[in-house]
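Visitor: What shape does this take:
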Amino acid sequence: MKYTKLPNSNIEVSKICLGTMTWGKQNTKEDGHEQMDYALANGVNFFDTAELYAIPKEKETQGVTETIIGEWFKKTGNRDKIVLASKIAGPSEFNEHYIRNGGFTKKAFNEAIHTSLQRLQTDYIDLYQLHWPDRKSNFFGKRDYQYDQTEQWKDNIHEILNILEGYIKEGKIRHIGLSNDVPWSVMRYLEENKYNGLPRIATVQNPYNLLNRTYEIGLAEISMKENVGLLPYSPLAFGRLTDKFIEKKGIEDARITLFPEMGRYNGENALKATQKYYALAKKHKISMATLALAFVNSRPFVTSNIIGATKMDQLKENIASINMELDAEVINEINSIHASIPNPAP
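Guide: Next up is the predicted model:
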């Protein structure tokens, strides 16, 4: 395994992060515990979750993923070996009001943090992230921003950081990050640190993969110049960037098959690009998953690559991608495909 530091901290994290969002939906508690055992044994010390999980979201499974992790901590005593990241859900339009109403208020943070700590059976969360903004924006990897003149949102970023600073001082969270966010917001949060001494964001957790490299348009430069790391999620585009869909093997229980609503990588151009990446992977005698993950692992603005799997063989392949070094020829070929069909999803 390779390791890096969580930006602006002394916390060492593995370059592969274990994503957990299927636990409690596609995966059982036993599956989740097996994955955590294997990941830790193979050098992965960074786990990511959220109060919203499991995904696809529904009221009956909300919070179950954190509970599964908490039970593993209790069973194994491994809490001190793990750098743990979780998230507070954003406004209720996405979670259909069953978590809470409203935006990022003191009451919302108090409820979210304490409930997550209880489920996770821990006294602290190492990295606490805002799952999506509480304003209207082109988040969740969307390409285009549409201004809504009726929006009533007022800039509350100073207030949010003041609230989070209190939990940092109490020791309940150690560092903070954003998720599904955009350059304007990242710079606003950094301004509050620079000019008002409020807590500094360490990371941004956004979609990033061969079919969606929109992070490079504005956020990658911020990452490099301001030392804010990317925690890329969906590096395999919900499994689209794996051999099985091209070869039509074992796709009956795949995420995209089971949950058609998770279809942001199913468009015509995304499928065309995927065929090209598959051909490139076969040319170099590796799997498309390994190609896709190794590319993400190689990006200098990536702090840790959030992989996720529903089966152990997938998990093993994903973690092993850290050992694949793509040479300049392969990177150039990837960039040529990207130039021909740039950012085909969502």
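Visitor: hey, let's count contacts and neighbours off CA atoms from now on
Guide: Will do.
Visitor: what comes up buried for stretch 323-341?
Guide: Leu326, Val330, Ile334, Ile337, His338, Ile341 (16 or more other Cα atoms under 10 Å).
Visitor: element containing the second one?
Guide: Think Val330. Val330 belongs to helix 328-340 when assigned by DSSP states H and E.
Visitor: who touches that helix?
Guide: Applying Cα atoms under 8 Å, 6 or more residues apart in numbering, the contact partners of helix 328-340 are Leu210, Ala273, Lys276, Tyr277, Leu280, Phe295.
Visitor: dump the residue contacts of the second one.
Guide: If I follow you right, that is Ala273. Leu211, Ile337, His338, Ile341, Pro344.
Visitor: distance between the ends of stretch 97-113?
Guide: 18 Å (Cα to Cα, to the nearest Å).
Visitor: And that stretch, what's buried?
Guide: Those would be Ile99, Gly103, Phe104, Ala108, Phe109, Ala112, Ile113, for stretch 97-113 by 16+ other Cα under 10 Å.
Visitor: now the other sequence, so there's something to compare against:
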Amino acid sequence: MRYTTLGRTELRVSNFCLGTMTWGTQNSDAEAFQQIDYALDQGVNFLDTAEMYPTTPLSAGTSGETERIIGRWFAKTGRREEVVLATKIVGAGNRTAGRDGAPIGPATLRLALDDSLRRLGTDRVDLYQLHWPNRGSYHFRRDWTFAPEEQPRGQAEEMLAILETLGELTREGKIRAVGLSNESAWGTATYLRLAEAHGLPRIASIQNEYSLMCRSFDLDLAELCHHEDVGLLAYSPLAAGLLTGKYAGGARPAGSRATINGDLGGRISVHSEPVAEAYVAIARRHGLDPAQMALAFAAARPFMASVIIGATSMEQLRTDLGAADVTLPAEVLRDIAALRRRHPRPL
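Guide: Just a heads-up that it's a prediction; the model follows:
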């Protein structure tokens, strides 16, 4: 397992991060505990969660249960100090967290963080992330209708108030570093500029979707993050399972995410499924496990801080973490590049 310093912080995180969004619906406490124990034994030191988890399915009735499960694991094992713990506050419009869809701001930050700390059974969060910007986001297939010209002016003033509160919470010892999620290059750059100008916490990471089939990060955001030392935390590196091959030919295995969340957040379509099967075919042709090929590709990207993996079974988790030992040869990378050239934007 390789480790990376997160942004310009003192946090060292493993190249793979254990995602948790199925814990509390698809996975029980015992299954989640087994996953954490195994991941730590393999060198993973990074856990990512959110106040709205689990999401399979998303429900106000289960919101926060994933954090409670992690808190129960801390209480049972006493291993809090072995984990770099990341969680998130929901953005405007989400009502599962019990704040009636209120936007992120000074009051909601304090309320949400205190609630997360209580559920997690800890006095601090190592990385506190804004789950999506109040102004909206082009992620989750919203890029087809994204209209930045409709955003109200004054975004920087709102973002400054958020950073000021994060600065207070940092000084109070409740958080160690701050990160973004589902953000754009403009949003990230604005937070960085405001932090430098006002002596406030610097953005350490950005958690955006990244996979063989979703590579918009390779452009402006990759350039920004290279020059500003902001690491990517990649979610959905397997395109929600499409890149494992388990949905090939229209298959929908019992209990899989596609049987719960339908089209996998817009990822399943007549455009995407043939491309996913073509990536799986590349892996098979070179004697590779498809999931491991996809994860190894993401982990090797120069801007990658950590790849977030999620599993509902120990078999899946063992396969996924096996990617830490995989280095893709040049001929595989050439085949991947050729397929991307033919299908640059399948999702």
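Visitor: Tell me which two in the contacts of Ala273 of the first structure are the farthest apart.
Guide: Farthest apart among the contacts of Ala273 of the first structure by Cα to Cα are Ile337 and Pro344. That separation is 11.0 Å.
Visitor: Distance check, the alignment partner in the first structure of Glu331 of the second structure against Lys283 of the first structure.
Guide: Superposed on the first structure with TM-score structural alignment, Glu331 of the second structure falls opposite Glu329. Using Cα to Cα, Glu329 of the first structure is found at 12 Å from Lys283 of the first structure.
Visitor: try Val44 of the first structure
Guide: Val44 of the first structure is 30 Å from Lys283 of the first structure, by Cα to Cα.
Visitor: The two - which one has more neighbours?
Guide: Set side by side, Val44 of the first structure and Lys283 show more neighbours around Val44, with 24 against 11, by other Cα atoms under 10 Å.
Visitor: any idea how far Leu236 of the first structure is from that one?
Guide: For Val44 of the first structure relative to Leu236 of the first structure (Cα to Cα), the value is 18 Å.
Visitor: same thing with Gln62 of the first structure?
Guide: Shown here: Gln62 of the first structure relative to Leu236 of the first structure, a distance of 24 Å by Cα to Cα.
Visitor: More neighbours: which of the two?
Guide: The residue with more neighbours, out of Gln62 of the first structure and Leu236, is Leu236; 25 against 22, by other Cα under 10 Å.
Visitor: Give the aligned equivalent of that one in the second structure.
Guide: By TM-score structural alignment, Leu236 of the first structure lines up with Leu238.
Visitor: ok, that match - contacts?
Guide: With Cα under 8 Å, 6+ apart, Leu238 of the second structure has these contacts: Ser211, Leu212, Thr244, Ala291, Ala294, Leu295.
Visitor: if you set the cut-off to 10 Å instead, what comes out?
Guide: Leu238 of the second structure makes contact with 209-214, 244-245, 276, 290-295, 298, 308-310, 320 under the criterion Cα atoms under 10 Å, 6 or more residues apart in numbering.
Visitor: aligned partner of Ala185 of the second structure in the first structure?
Guide: Checking TM-score structural alignment: Ala185 of the second structure goes with Pro183.
Visitor: Now do the SS call for the spatially closest residue to that match that is not a sequence neighbour.
Guide: Leaving aside its sequence neighbours, Pro183 of the first structure sits nearest to Leu219 (Cα to Cα, 6 or more residues apart in numbering; 5.5 Å). Classification of Leu219 of the first structure using DSSP: H, G, I helix; E, B strand; the rest coil returns helix.
Visitor: what number of residues lie near Leu219 of the first structure?
Guide: 22.
Visitor: That one contacts Trp184, correct?
Guide: Yes - Leu219 of the first structure is within contact range of Trp184, at 9.3 Å (criterion: Cα atoms under 10 Å).
Visitor: From Lys136 of the first structure, how far out is Arg143 of the first structure?
Guide: Taking Cα to Cα, one finds Arg143 of the first structure at 14 Å from Lys136 of the first structure.
Visitor: Name the nearest residue to Ala305 of the second structure, sequence neighbours excluded.
Guide: Per Cα to Cα, 6+ apart, closest to Ala305 of the second structure is Gly231, 4.7 Å.
Visitor: Give the full set of residues in contact with that neighbour.
Guide: 4-8, 179, 203-207, 222, 225, 302-306.
Visitor: for Trp23 of the first structure, same thing?
Guide: 29-33, 35, 49, 53-55, 61, 64-69, 308-310 are the contacts of Trp23 of the first structure under Cα under 10 Å, 6+ apart.
Visitor: make it 6 Å
Guide: Gly32, Ala54, Thr65 (Cα atoms under 6 Å, 6 or more residues apart in numbering).
Visitor: what about Thr77 of the second structure, how many neighbours?
Guide: Neighbour number of Thr77 of the second structure under other Cα under 10 Å is 10.
Visitor: if I look at the spatially most central residue of the first structure, how far off is Ser137 of the first structure?
Guide: Central residue of the first structure (Cα atoms, centre = their mean): Tyr233, 3.5 Å from the mean position. Using Cα to Cα, Tyr233 of the first structure is found at 19 Å from Ser137 of the first structure.
Visitor: Likewise for Ile69 of the first structure?
Guide: Distance from Ile69 of the first structure to Ser137 of the first structure, by Cα to Cα: 31 Å.
Visitor: Please say which of those two ends up with more neighbours.
Guide: Set Ile69 of the first structure next to Ser137 and count neighbours by other Cα under 10 Å: Ile69 wins out with 24 against 18.
Visitor: Please work out how many residues are found near the residue nearest to that one when sequence neighbours are not counted.
Guide: Nearest non-adjacent residue to Ile69 of the first structure, counting by Cα to Cα, 6+ apart: Leu120, 6.0 Å away. By other Cα under 10 Å, the residues close to Leu120 of the first structure number 27.
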